[in-house]
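Q: okay, sequence plus prediction incoming.
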Amino acid sequence: MTLTGTKQPDMTRILGGLFVLAGVLALGTAWFAEHRLLLAPCELCLWERRPWRVLIGIGALTLLLPRRYARYPVFAGLLCLAVSIGLAVLHAGVEHKFWPSPAPECRAPVFHGGSFKDWMAAMPARPNKPCDSPDYLFGLPISMTEMGGLYAVVVFVVASLGSVRMLRSRG
């Protein structure tokens, strides 16, 4: 209770809700770009979605656990966000050609000689988009990868501040 007699909100529940909401928003944006704007994701784009899926699960777990245990998944959520930031940095470096992609699916197939039949047999089952080919939305000079990374940084900072507040309130 505070001096005014009102109960302070439980920061672990707020952070759990933040994780769920942030993950749904990130994946919803990726879905919209892929299915409505018809932007093909590359393999690294698909890698970048995984931490957001895990974050939704961590957020749900944080909301469902009893209060005394709910703070532990919050730290797993921060780690998950750090992985998301790292993947965005990795992908942005590939887009800017600072380093090659670690995913072999990101490289455009190269065919050397052979017949048309051999060439067709060597084609991948699903066309790949090179990971060093960035997508830009709404004419902004920042790629979707970079926007996703900045989004992950913002969520990480907000969650970190909330975690500090959570720890302080527990004494």
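A: Good, I have the coordinates.
Q: contacts, neighbours, all on C-alpha from now
A: Will do.
Q: which helix runs longest in the chain?
A: helix 67-95 (DSSP state H).
Q: buried sites along it?
A: By neighbour count with 16 or more other Cα atoms under 10 Å, helix 67-95 contains the buried residues 70-71, 73-74, 77-78, 80-85, 87-95.
Q: do a quick rundown of the helices in the chain.
A: Going by DSSP H, the chain shows helices at 11-35, 43-64, 67-95, 116-121, 144-170.
Q: show me what the last one packs onto, helices and strands only.
A: When contacts are defined as 3 or more Cα pairs under 8 Å, 6 or more residues apart in numbering; DSSP states H and E, helix 144-170 sits against helix 11-35, helix 67-95.
Q: second one coming, line it up with the first:
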Amino acid sequence: MTRKTLILLAMAGSAALLMGALGFQFLGEMPPCKLCYWQRYPHVAAVIAGLAALAGPGRVFPALGGLAAAATAGIGIYHTGVERGWWEGPTTCTSGPVSGLSADNLMNQIMNAPLVRCDEVPWELFTLSMASWNAVASLLLVAIWVGALRKS
């Protein structure tokens, strides 16, 4: 495959993952959590890097596209760990211990809790959540970006 084809394929992959996320959000009525949003930003960066890479030769923008894909894969792996209880997620979107809180503090924590929690899985396929699938797909995109980088 040519450099241009690989870049277009990587860009299309990130765009497809973004469109899928938006489809789940707006058509499937599954609002994203904080970590879901974090996974989207690198995909946007990868598409922008791809557009810049198509504008001319060089290795910088394919490398940035690959780094963006790796970043969203990393966030997806982190989010998967939060969902599976392997580690704690951000305190702003996961449940935590309530011991040692007064009734007023507990009520404030409940009232200020986000509507969508990062440690709950709203959808899965073959036992993998959306965050897990994003990580898997994004790792494939990293490989495509690496191929484009080698052809640069």
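A: Arrived safely. Keep in mind it's a predicted model, so treat the numbers as computed, not measured.
Q: quick revisit: right, and the helices and strands packed on helix 144-170 of structure 1 - which one's nearest G113 of structure 1?
A: helix 67-95 (28.6 Å; Cα to Cα).
Q: quick one: the residue nearest to the spatial centre of structure 2 from D104 of structure 2, how far?
A: The residue lying closest to the centre of structure 2 (Cα atoms, centre = their mean) is Q39, at 2.1 Å. For Q39 of structure 2, the distance to D104 of structure 2 (Cα to Cα, to the nearest Å) stands at 34 Å.
Q: please apply the same query to M30 of structure 2.
A: 31 Å.
Q: hmm, back to that, redo the helices and strands packed on helix 144-170 of structure 1 as CSV? Include distance to G59 of structure 1.
A: Formatted as CSV, those follow (distance: least, Cα to Cα, whole Å):
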stretch, distance to G59 of structure 1
helix 11-35, 4
helix 67-95, 7
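Q: check the fit of stretch 37-52 of structure 2 onto structure 1 and give the mean distance.
A: By mean Cα distance after the TM-score superposition for structure 1, the fitted stretch 37-52 of structure 2 averages 0.7 Å away from its aligned residues in structure 1.
Q: so which bit of structure 1 is stretch 28-35 of structure 2 matched to?
A: Aligned by TM-score structural alignment, stretch 28-35 of structure 2 falls on residues 37-44 of structure 1.
Q: need the contact partners of that stretch.
A: For stretch 37-44 of structure 1, the surrounding residues in contact (Cα atoms under 8 Å, 6 or more residues apart in numbering) are 33-34, 87, 91, 103, 105-106, 128-131, 135.
Q: now with 10 Å?
A: Residues from elsewhere that reach stretch 37-44 of structure 1 (Cα atoms under 10 Å, 6 or more residues apart in numbering): 30-34, 47, 87-88, 90-92, 94, 101-107, 127-137, 145.
Q: generate a PyMOL selection restricted to the buried entries among these.
A: Here is the PyMOL selection string for the buried members of the contacts of stretch 37-44 of structure 1, based on 16+ other Cα under 10 Å:
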select buried, resi 30+33+47+87+88+90+91+92+94+101+105+106+107+128+129+130+131+132+134+135+145
